[in-house]
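Peer 1: The sequence and its predicted three-dimensional model are supplied below.
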Amino acid sequence: MPADIDLFTLTLLCLAALAAGWIDAVVGGGGLLLLPALLVGLPHTPPAYVLGTNKSTAIVGTTAAAVTYVRKAPVDLRTALRIGLAALAGSLAGAFFAAGIDSEVLRPLIMAVLVAVLAFVLFRPAFGTAPAPSGPVTRRRVLAAILVAGLGIGFYDGLIGPGTGAFLIIALAAVLHMDLVTSSATAKIINVCTNVGALTMFAIQGTVLWQLGALLALFNLVGGTVGAKMALKRGVGFVRGVLVVVVVSLLCKLAYDQWLAV
């Protein structure tokens, strides 16, 4: 536990972990809240430790959400794990290249993609409302999901990260014709795979504040469980609404980082 952290800051970080777990369980993107909160709350902590601690927290909420979804949603575990392994490989490759990429070039590209995603969701009211497939999907679609949602978005997760959960949900709904609840459930399983790989690397490097991470993980666990249950109970319309809010928030954050941050 950092010696210079006070009770007020610790309380705010716990609340941020709680909210991040809820957001991540519903549509992904909880890191948009928790990571900046850690950076602000631990200004004297090296960034590598902040990233490692964030992963040690997020993996607990994501795992809890995944378990909750698997118990109640029609998730194809075999397909989810195949995509998850590809995402793990993709995230490792993305992390390898991250040091040599100029974020000033990538941010406008990501914003353009997000604008397209937002327009797609808003102008396609039927998107993600189809019933989940009752039988096995074709090999061609599974392969496309492995390439796009696994290797592609996994690479993005290792390279940059924010919005990975939302991208996964949209990709799975589009490629595998899942409804938004089922795609959200499947995305959680894939996120667990990528988080395991990232946390393992941070642990090997010794850049995890385990005591702080364990405390925040408890709140993240509660948020993740509640978020998954709400998504299952309220259905596609609720997930769709939160998805739009998260994509808009991500756009605003990236625009701020690009043009307003000093």
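Peer 2: It's in.
Peer 1: CA only for contacts and neighbour counts going forward, please
Peer 2: Will do.
Peer 1: Any idea how many residues pack against G206?
Peer 2: 13 (other C-alpha atoms under 10 Å).
Peer 1: Let me see the contact set for the residue positioned nearest the centre of the chain.
Peer 2: For the chain, G165 is the residue whose C-alpha lies nearest the centre (C-alpha atoms, centre = their mean; 3.5 Å). G165 makes contacts with D24, V27, G28, G29, A187, K188, N191, as judged by C-alpha atoms under 8 Å, 6 or more residues apart in numbering.
Peer 1: will you turn those into JSON lines that also has distance to K233?
Peer 2: JSON lines is the format used below for these (distance: C-alpha to C-alpha, whole Å):
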{"residue": "D24", "distance to K233": "16"}
{"residue": "V27", "distance to K233": "14"}
{"residue": "G28", "distance to K233": "17"}
{"residue": "G29", "distance to K233": "20"}
{"residue": "A187", "distance to K233": "18"}
{"residue": "K188", "distance to K233": "17"}
{"residue": "N191", "distance to K233": "22"}
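Peer 1: ok, of those, which come out buried?
Peer 2: Neighbour-count burial (16 or more other C-alpha atoms under 10 Å) applied to the contacts of G165 gives D24, V27, G28, G29, A187, K188, N191.
Peer 1: closest to R124 among the contacts of G165?
Peer 2: Nearest to R124 among the contacts of G165, counting by C-alpha to C-alpha, is V27 at 17.7 Å.
Peer 1: Thought S184 was touching the closest one, still the case?
Peer 2: Yes - assessed by C-alpha atoms under 8 Å, V27 is found in contact with S184 at 6.2 Å.
Peer 1: so what sits against both of the two?
Peer 2: By C-alpha under 8 Å, 6+ apart, the residues touching both V27 and S184 are I169.
Peer 1: Who are the contact partners of V50?
Peer 2: Counted by C-alpha under 8 Å, 6+ apart, V50 has contacts L35, L38, L39, L42, V208, L209.
Peer 1: for comparison:
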Amino acid sequence: MSLYALFWLWLAGLLAGFVDSIAGGGGIISLPALLAAGMPPHLALGTNKLQGTFGSMTAAFTYSRKGLVSLPEIPAGVIFTALGALAGTVTVQVLSPDSLRHIILILLAGVFLYTLFSPDLGRLDRRPSMAAPVFFGCAGLVLGFYDGFFGPGTGAFWTIALVAVLGLNLKKATAHTKIFNFTSNIVALGAFFAGHQVVISAGLLMGAGQMLGAFAGSRLVIHKGTGFVRVFFLVVVAATIIKMAHATYAAQ
């Protein structure tokens, strides 16, 4: 690749890390950048997991240091997310994820509308509507599988689930989401490495940008209220819907 192309990959990683650390959805920036660089889809998916791991790790570490991650049930969520991600990554290497696009668009639209018309959602902590171990068992397997298999919108699904079911405010939910994003990223990355589906040089370059962007984004969330996170979340989910809808229906 030319220096020009490498610079744009680094910049894409920077922007993706910033966006992803606040509201998820960084894949709508990083994955198209890798595809635009000429990578085949499976290589792009594997390389995207490598660079995304750096961003989710940085954001998770930053949030944890500031005391925003404290649930004792976190280990259960990590274990079930890892199992789901492993199953999803193995599956995607033998099947096409295209069949999921229409379903995911509908689900993302539901998340967007639910958040938009619930102005107090995530403003304050609420009483959970489900026992945490049950929630993490179900959500970890389902969302871990989805992130390993396809990916776009995973952060949004985790955030809204943590807010709606466990009653976390948006700032805490965003922080916990990064823990589970990192888990599914690292597990999926291992499976992609085993399948020789990772371009290490491009992944590391974008990963450097991811770390810088994730640090800046997570610090911004820590110093801003839940209102800022809500607006950013809605913008990112809307952009993800538009991007996925264009990719889905333009190909038909």
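Peer 2: Sure, I can see it. Predicted model, so just to flag it, every value in this text is computed and none were measured.
Peer 1: Just give the TM-score of the two.
Peer 2: After superposition, the two chains reach a TM-score (TM-score structural alignment, normalised by the length of the second structure) of 0.92; 251 aligned residues with a C-alpha RMSD of 1.9 Å.
Peer 1: so how far is D20 of the second structure from the aligned residue in the second structure for L122 of the first structure?
Peer 2: Using TM-score structural alignment, the equivalent of L122 of the first structure in the second structure is L116. Distance, L116 of the second structure to D20 of the second structure, by C-alpha to C-alpha, to the nearest Å: 19 Å.
Peer 1: Same check on F193 of the second structure?
Peer 2: F193 of the second structure is 23 Å from D20 of the second structure, by C-alpha to C-alpha.
Peer 1: What of A37 of the second structure?
Peer 2: 21 Å.
Peer 1: So what's the residue count around R71 of the first structure?
Peer 2: 9.
Peer 1: and if you look at G161 of the first structure?
Peer 2: 18.
Peer 1: Quick one: map G90 of the first structure onto the second structure.
Peer 2: So G90 of the first structure corresponds to G84, using TM-score structural alignment.
Peer 1: who are the neighbours of the host helix or strand of that match, in terms of helices and strands?
Peer 2: Taking DSSP states H and E as the definition, one finds G84 of the second structure inside helix 74-92. Packing partners of helix 74-92 of the second structure (3 or more C-alpha pairs under 8 Å, 6 or more residues apart in numbering; DSSP states H and E): helix 132-149, helix 170-194.
Peer 1: what's the most buried one of the ones you listed?
Peer 2: helix 170-194 (a mean of 26; mean count of other C-alpha atoms under 10 Å).
Peer 1: ok and that one relative to helix 132-149, angle-wise?
Peer 2: 50 degrees (axes from the mean of the first three to the mean of the last three C-alpha atoms, to 10 degrees).
Peer 1: after helix 170-194 of the second structure, next one along is what?
Peer 2: helix 200-223.
Peer 1: For that next one, give me the average deviation versus the first structure.
Peer 2: By mean C-alpha distance after the TM-score superposition for the first structure, the fitted helix 200-223 of the second structure averages 1.0 Å away from its aligned residues in the first structure.
Peer 1: Onto which residues of the first structure does that helix map?
Peer 2: Residues 210-233 of the first structure are where helix 200-223 of the second structure lands, counting by TM-score structural alignment.
Peer 1: any residues touching that stretch, and which ones?
Peer 2: Outside stretch 210-233 of the first structure, the residues that reach it (C-alpha under 8 Å, 6+ apart) are 1-2, 13-15, 17-26, 53-54, 56-58, 60-62, 64-65, 68-69, 72-73, 181, 238-239.
Peer 1: which residue lines up with A44 of the second structure in the first structure?
Peer 2: So, by TM-score structural alignment, A44 of the second structure is matched to V50.
Peer 1: how much does the host helix or strand of that match stray from the second structure?
Peer 2: According to DSSP H and E, V50 of the first structure maps onto helix 47-72. In the superposition with the second structure, the average deviation recorded for helix 47-72 of the first structure is 1.2 Å (mean C-alpha distance after the TM-score superposition for the first structure).
Peer 1: Return the set of buried residues in that helix.
Peer 2: 49-70.
Peer 1: Now do that helix against helix 180-205, angle only.
Peer 2: 140 degrees.
Peer 1: shouldn't A188 of the second structure be in contact with T91?
Peer 2: No - using C-alpha under 8 Å, A188 of the second structure makes no contact with T91, being 10.8 Å away.
Peer 1: Just tell me what F54 of the second structure corresponds to in the first structure.
Peer 2: F54 of the second structure maps onto V60 in the first structure, by TM-score structural alignment.
Peer 1: what's the answer for S70 of the second structure, then?
Peer 2: Match for S70 of the second structure (TM-score structural alignment): D76.
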